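Novice: Take this sequence and fold it.
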Amino acid sequence: MRTIGIIGGGQLGRMLAMAAARLNFRTIILEPQVDCPAAQVANGQIVAAYDDPAALERLAAECDVVTYEFENVPVSAAEMLARARPVYPPPKALAVSQDRVSEKQFLNGCGIETARFHAIDSQEQLEQALADFSGKGVLKTRRLGYDGKGQRVFKGASDNATGAYAALGGVPLVLESFVAFEREISIIAARGTDGTIACYDPAENIHRQGILHTSTVPASINEATAEAARLAATAILTALGYVGVIGVEFFALADGTLIANEIAPRVHNSGHWTEAACVVSQFEQHIRAVAGLPLSDGARHSDCVMQNLIGDDIDDLPVWLAKPNTLVHLYGKTEARPGRKMGHVTWLA
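Specialist: Prediction:
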């Protein structure tokens, strides 16, 4: 039996460990939080920081292959591990995705359109960039932002930008132009060690306060738009020499064309629907990929809607359990806090 190391102990690591167990793999979690959601279902946990050299050495010694559940793993840690064991997705994918400017430059290099953007390293640069965008845009930290954190929206010249650079920490930022989109979609795709690529159907996503609320499949897009999403994902996976599952988010415009928003080199929240509506979920697909096993084709057997249970939404659990054709998945978290993902539900149409 082979052992898979997973860096990160949150709900995505938890679901990866569960999928690995079904295929007879052991899993070891590297996570500083004791009794994290992933460790509750894994075979072992190394309690240490993600970049602890001794912990990384131990993880490499105990595992045959290493993966990760979130994109803010230190690149240096992934590179250190990669000198001893296969690390999938490759460290290059982390390096690209951790900086929003590098990410957009990479996407543009793949022939994939993004919003216009300016790198911002000072208040003066911010004001110049806002002038170029007629006072409108979304200011984001270049690194470590997620679920709408580390952002500020400028809706026009009347929005006062004074002190905005310092207010976001005085760190490298990026200002992105507004995109007049009709809907947000995402696609989950995978690439195996043999270069095989498989895509799931695109999902249509609705966010609330910067956090994903629902993913609906099929998305309200035509086949040409869906094919464009598949082609973009294929180009990204190929350019990175990728192995594993990736999530790619897009803005869909009125004419059906796509603007890429961001990539996530991991299993993705907007792919949770696959565990209810597909024979092989994104989590099993990722385990298959990193273990060198054949990929599923990603086909779905049902239409569905996935909804995140965030904070006090967990109080509605009895209602969801009573709903027909509904899969409920909780994450092993004991304390519900505002904005905290406690679980998700997927109901089949």
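
Novice: rest of the way, CA atoms for contacts and neighbours
Specialist: OK.

Novice: L81 reaches R58, doesn't it?
Specialist: No: with contacts defined as C-alpha atoms under 8 Å, L81 does not count as touching R58, sitting 10.0 Å away.

Novice: Pick out whichever of those two has more residues nearby.
Specialist: Set side by side, L81 and R58 give different neighbour counts by other C-alpha atoms under 10 Å, the larger being at L81 (21 against 13).

Novice: List the contacts of that one.
Specialist: Taking C-alpha atoms under 8 Å, 6 or more residues apart in numbering as the contact definition, L81 lies against 56-57, 60, 66, 87.

Novice: one more, for comparison:
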Amino acid sequence: MLARGSTIGILGGGQLGRMMAMSSAQLGYRTIGFAPEGDNVSGPLNDDFVTAAWDDTDALAAFAARCDVVTWEFENVPVDTARAIPHDKIFPDPHALETAQDRLNEKRFVESLGGRPAAYAKVDSSHDLIAAVDRLGAPGILKTRRDGYDGKGQWRIGSSRDAEGLRLPDAPCIYEGFVEFDAEFSVILVRSREGEIRFWDSTRNVHEGGILAASHYPAGNQITAQTDAARTLARKVADALKYVGVLTLEFFATHEGPIFNEMAPRVHNSGHWTIEGAATSQFENHIRAVAGLPLGDTRTIAPSIEMRNIIGSDIDDAYSFLSGSAYHLHDYGKAEASEGRKMGHVTRLQHNTRG
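Specialist: A predicted model of the protein is given here:
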């Protein structure tokens, strides 16, 4: 267990790191961030921030020496960067990053544990793509195997003609067959150093343009009926990775049961509602886990919750939400409100049926 006043290092400088730093301070810990030059909005919330390239081994070594434990706040931290931190200091194990960063390996890993992803095929050439569309059908989605989030690095394939005319990106790809689903949901868990696992309630997630727009609780009967099966897989994934911290798996709710979409080895946008809506937030429990503290209660504390992302220039009007007493605004402090960029979120808790 980390002593009071210990230092937690956070790889990454985005809003997730910002909220981790807040929870760390609440628990009496210092934080140091590490990320390349950029709009590192977590910087002002950390006690210190190191701006250096991911492959700057000297800077990483100096950073690690100042930290008692290290974690990360987004899944595109290079695996080599995470592995440069002494193994007994970094949580989760970098193998979780390595697994999640390649969509093909991720799906094969989940299948090995009994999970069901969407039908998929490896694509390294135009011939591969045409063959994949012929075998799996269209519509479907072509994705780069690495990088890409919030709809980036993805192309919808509506027909074999689309496949024939598409210029492939200069990167390994994967083609996923279309899944007929009724809803999307996520399973968010926290696993301690000792292997204890706790789950938050699942929300119904609504995406617009490939970006999470809103999460709703209760999630609805169909999702609730499939949550146990999804949790069983999530537990297997967490145990197989010997995971420590918060882990998220996203699913499609279908008439055949839950279909695995992807996993995120980190705190997750669809869990932001837990800050106000759960007894212990995903951010506090992540810090508790990596610090070796007892896990907090994950129960939901309101009968109805909505979390909505604030995208791009919508942040200019976000403070209008505060005229409603049930709303909680989180402004991430980002300077540039570009199209499609998550600038903040707002959570609404309804504590009674009258509103």
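
Novice: which ones among the contacts of L81 of structure 1 are found in strands?
Specialist: The members of those that map onto strands under DSSP state E are V66.

Novice: Apply the buried test to the contacts of L81 of structure 1 and list what passes.
Specialist: Taking 16 or more other C-alpha atoms under 10 Å as the criterion, what is buried in the contacts of L81 of structure 1 is 56, 60, 66, 87.

Novice: Please point out which parts of stretch 302-321 of structure 1 sit buried.
Specialist: Residues 303-314, 320 are the ones in stretch 302-321 of structure 1 that count as buried (16+ other C-alpha under 10 Å).

Novice: Show the contacting residues for whatever residue of structure 1 lines up with C67 of structure 2.
Specialist: When the structures are aligned by TM-score structural alignment, the residue of structure 1 matched to C67 of structure 2 is C63. Contact analysis of C63 of structure 1 by C-alpha under 8 Å, 6+ apart lists 2-5, 28, 85.

Novice: What's the separation between the closest residue to I275 of structure 2 other than its chain neighbours and P94 of structure 2?
Specialist: Sequence neighbours aside, S281 is the residue nearest to I275 of structure 2 in space, at 4.6 Å (criterion: C-alpha to C-alpha, 6 or more residues apart in numbering). The spacing between S281 of structure 2 and P94 of structure 2, counted by C-alpha to C-alpha, to the nearest Å, is 23 Å.

Novice: and what of A337 of structure 2?
Specialist: If you go by C-alpha to C-alpha, the gap between A337 of structure 2 and P94 of structure 2 works out to 32 Å.

Novice: who has more neighbours, these two?
Specialist: Just comparing A337 of structure 2 and P94: by other C-alpha under 10 Å the higher neighbour count belongs to P94, 24 against 16.

Novice: Just give me the match in structure 1 for the more buried one.
Specialist: Structural alignment (TM-score structural alignment) places P94 of structure 2 against P91 in structure 1.

Novice: so what's its match closest to, chain neighbours aside?
Specialist: When the adjacent residues along the chain are set aside, P91 of structure 1 lies closest to A78, with 5.7 Å between them (C-alpha to C-alpha, 6+ apart).

Novice: Any idea how many residues pack against the counterpart of that neighbour in structure 2?
Specialist: For A78 of structure 1, the aligned residue in structure 2 is A82 (criterion: TM-score structural alignment). A count of neighbours around A82 of structure 2, defined by other C-alpha under 10 Å, yields 24.

Novice: Pretty sure A96 is one of the things A82 of structure 2 touches, is it not?
Specialist: No: taking C-alpha under 8 Å as the contact criterion, A82 of structure 2 and A96 are not neighbours in contact, 10.5 Å apart.

Novice: For the residue nearest to A234 of structure 2 when sequence neighbours are not counted, what is the enclosing helix or strand?
Specialist: In space, and not counting its chain neighbours, A234 of structure 2 is closest to L249: 6.6 Å by C-alpha to C-alpha, 6+ apart. When secondary structure is defined using DSSP states H and E, the element that contains L249 of structure 2 is strand 245-254.

Novice: swap in V187 of structure 2?
Specialist: Here V187 of structure 2 is covered by strand 183-191, with elements defined by DSSP H and E.

Novice: distance of Q101 of structure 2 from D47 of structure 2?
Specialist: Q101 of structure 2 sits 29 Å away from D47 of structure 2, taking C-alpha to C-alpha as the criterion.

Novice: Show me the strands in the stretch 1-150 of structure 2, by range?
Specialist: Secondary structure of the stretch 1-150 of structure 2, counting by DSSP state E, counting those that start in this stretch: strands at 7-11, 30-35, 48-51, 69-72, 120-123, 140-144.

Novice: TSV for those, including distance to I287 of structure 2?
Specialist: Below are the strands of the stretch 1-150 of structure 2 laid out as TSV (distance: least, C-alpha to C-alpha, whole Å):
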stretch	distance to I287 of structure 2
strand 7-11	9
strand 30-35	11
strand 48-51	17
strand 69-72	9
strand 120-123	35
strand 140-144	31
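
Novice: Report how many residues lie close to E223 of structure 1.
Specialist: That count, for E223 of structure 1 with other C-alpha under 10 Å as the rule, works out to 10.

Novice: and it, how far is that from V267 of structure 1?
Specialist: Taking C-alpha to C-alpha as the measure, E223 of structure 1 falls 24 Å from V267 of structure 1.

Novice: Quick check: buried residues in stretch 189-197 of structure 2?
Specialist: Under the neighbour-count rule (16+ other C-alpha under 10 Å), stretch 189-197 of structure 2 has 189-193, 197 buried.

Novice: now do stretch 141-158 of structure 2
Specialist: Within stretch 141-158 of structure 2, the residues that qualify as buried by neighbour count (16+ other C-alpha under 10 Å) are 141-146, 154-157.

Novice: Start and end of stretch 112-122 of structure 1, how far apart?
Specialist: Note: stretch 112-122 of structure 1 ends 28 Å apart using C-alpha to C-alpha.
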